[in-house]
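Colleague: coords below, sequence missing:
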């Protein structure tokens, strides 16, 4: 006669066996999961193909966020009446919400402030002053009602001397009836205050392309003066989200042309704002660029 375990003993053995099996399976699953996760962590730490610095967005495009790379653009006020002179005050704060006071000089200034309405009209290029407590201020008039975008383009200097280039953006509002202006058609030539400005070059997606601007005054070529560390300054904004493109200027003239290296991130329409200086006065020529 075969011995049989009591029912209670059998149930206890089954329960214990199930627990042991669960622990073994859990250990195996944990090992399987930990392997790929550790490898992914190593790739992230090493700067793998699909990683970006903290707070970074689309490569080569800035100004889409009020916080990026551990820095925050913090307006101190920001109510404006259309057409009335006001003042824009703000701070750049670090991850601990402390005002930043150390900035590198880039293009002859520690910070460049670009202001434009969301239909890409009303462009302004300003240079605020900074107080000892890290508060920046600049006179600002928003000439028409609407929502405006303010970009702070700067390079912060950390405690160990590391330079961190960042462009942050924030909306400013001038209440009133807003009638957006249609973006002008794409054109390689523009006129401003009697000067005719044209450009050469066909920007391509994801590729650095030289773009050269030439300034004419009737049949003559005026003498361009250095402005912001070069013979011109170029800001490029993308229609739709108002992404701010980083443009690299050549410090010397290319013959009689002001040259830049420009990369566009994708198809769409862009607005180009080319600043140049003649006889001590800065003017801005504007162009629409269409990238298929």
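Modeller: Received the coordinates, thanks. Because the structure is a prediction, the values reported are computed rather than measured. Numbering: from 1, shown residues only.

Colleague: from now on I want contacts and neighbour counts done on CA atoms only, so please keep to that.
Modeller: Noted.

Colleague: mind listing the helices for this structure?
Modeller: 7-45 (DSSP state H).

Colleague: quick one: residues contacting the most centrally placed residue in it.
Modeller: By Cα atoms, centre = their mean, the chain has its centre lying nearest to residue 62, at 0.9 Å. Going by Cα atoms under 8 Å, 6 or more residues apart in numbering, residue 62 touches 166, 167, 168, 169, 243, 244, 245, 246.

Colleague: 6 Å instead?
Modeller: By Cα atoms under 6 Å, 6 or more residues apart in numbering, the residues touching residue 62 are 167, 243, 244.

Colleague: try it against this one:
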């Protein structure tokens, strides 16, 4: 497996000409609004995603509703509107789809099924009403990493928005595993090391039995509070099993960010969220 020491994506959101925010459109509409792209620095030209389009659609003409299965299709096209046929595996999958809600209290990492001719499909469930953002992470063959995103408004009861607040302590316990995150020289625009340390929550013994998750010891997804800056980071040593997992990235701008670390132990995927303020 090809080792990836740094995977950095910055998504700059584009508004439609009328100035309205992007929205996922139903299948009966021929085009989707609010498509964005970004390259992954560290994998060639940061503009490698230019010329790739993504059309996000609901599989029915009805609006998405909370707590109901929602089929979504994502059609990947070239600059001329023709289907892109071939995609490289990116950590065992042809597409990683990250779904978050507006205040980042909800996070889901799923993998749409590839149907051929550039078409990916997924059926997923949104736990509450409100605004969501979908990020599709792909590698069209012969191109660099590409991220396309779109918005979706889900009908249903919408909980009050919770303002994102930096964590006072970067230690959390998830499914019996105590996880601590340490960072050096936290500052925008500088390379930064993210070091996760794992202990058994009961015995405090170092955890050395982390299992591969999607071909690596773990994955880290980072979004800023406005869901404008998006980073997907892979470990510097993919094959380690603990008690440490290290990553390297760069926060593009100052602000508040939420960091989700994904790891696997005893057959369970551990999703460990932290919120930090980057000077």
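Modeller: That came through, no problem. Keep in mind the model is a prediction, meaning the values are calculated, not measured.

Colleague: let me see the TM-score of these two.
Modeller: Scored against TM-score structural alignment, normalised by the length of structure 2, the superposed chains reach a TM-score of 0.76; 230 aligned residues with a Cα RMSD of 2.0 Å.

Colleague: could the contacts of residue 62 of structure 1 be laid out in JSON lines, adding neighbour count and distance to residue 177 of structure 1?
Modeller: Formatted as JSON lines, these follow (neighbours: other Cα atoms under 10 Å; distance: Cα to Cα, whole Å):
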{"residue": "167", "neighbour count": "27", "distance to residue 177 of structure 1": "29"}
{"residue": "243", "neighbour count": "20", "distance to residue 177 of structure 1": "25"}
{"residue": "244", "neighbour count": "23", "distance to residue 177 of structure 1": "26"}
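
Colleague: show me what the residue nearest to the centre of structure 1 aligns to in structure 2.
Modeller: Counting by TM-score structural alignment, residue 62 of structure 1 lines up with residue 11 in structure 2.

Colleague: what separates that match from residue 92 of structure 2, distance-wise?
Modeller: Using Cα to Cα, to the nearest Å, we find residue 11 of structure 2 at a distance of 23 Å from residue 92 of structure 2.

Colleague: which residues are in contact with the residue nearest to residue 195 of structure 2 when sequence neighbours are not counted?
Modeller: Excluding its sequence neighbours, the residue lying closest to residue 195 of structure 2 (Cα to Cα, 6 or more residues apart in numbering) is residue 246, at 4.5 Å. By Cα under 6 Å, 6+ apart, the contact set of residue 246 of structure 2 is 194, 195, 235, 236.

Colleague: so the last one touches residue 249, yeah?
Modeller: If I follow you right, that is residue 236 of structure 2. No: Residue 236 of structure 2 is beyond contact range of residue 249, at 10.2 Å (criterion: Cα atoms under 6 Å).

Colleague: quick check: residue 111 of structure 1 touching residue 154?
Modeller: Yes: with contact defined as Cα under 6 Å, residue 111 of structure 1 and residue 154 form a contacting pair (4.7 Å).

Colleague: what is the neighbour count of residue 106 of structure 1?
Modeller: 15 (other Cα atoms under 10 Å).

Colleague: cool, residue 142 of structure 2 as well?
Modeller: Using other Cα under 10 Å, residue 142 of structure 2 has 10 other residues around it.

Colleague: where's it relative to residue 210 of structure 2, distance?
Modeller: Distance, residue 142 of structure 2 to residue 210 of structure 2, by Cα to Cα: 33 Å.

Colleague: and the strands in the stretch 1-150 of structure 1?
Modeller: Listed in chain order, the strands of the stretch 1-150 of structure 1 (DSSP state E, counting those that start in this stretch) span 61-62, 67-68, 71-75, 86-93, 111-117, 124-126, 129-130, 135-140, 146-157.

Colleague: now those strands as TSV including distance to residue 201 of structure 1?
Modeller: Putting the strands of the stretch 1-150 of structure 1 into TSV (distance: least, Cα to Cα, whole Å) gives the following:
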stretch	distance to residue 201 of structure 1
strand 61-62	20
strand 67-68	31
strand 71-75	34
strand 86-93	36
strand 111-117	24
strand 124-126	24
strand 129-130	36
strand 135-140	34
strand 146-157	25
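
Colleague: out of these, the one nearest residue 45 of structure 1 is which?
Modeller: Closest to residue 45 of structure 1 of those, according to Cα to Cα: strand 67-68, at 19.0 Å.

Colleague: so what secondary structure elements neighbour that closest one?
Modeller: Strand 67-68 of structure 1 sits against no helix or strand, with contacts defined as 3 or more Cα pairs under 6 Å, 6 or more residues apart in numbering; DSSP states H and E.
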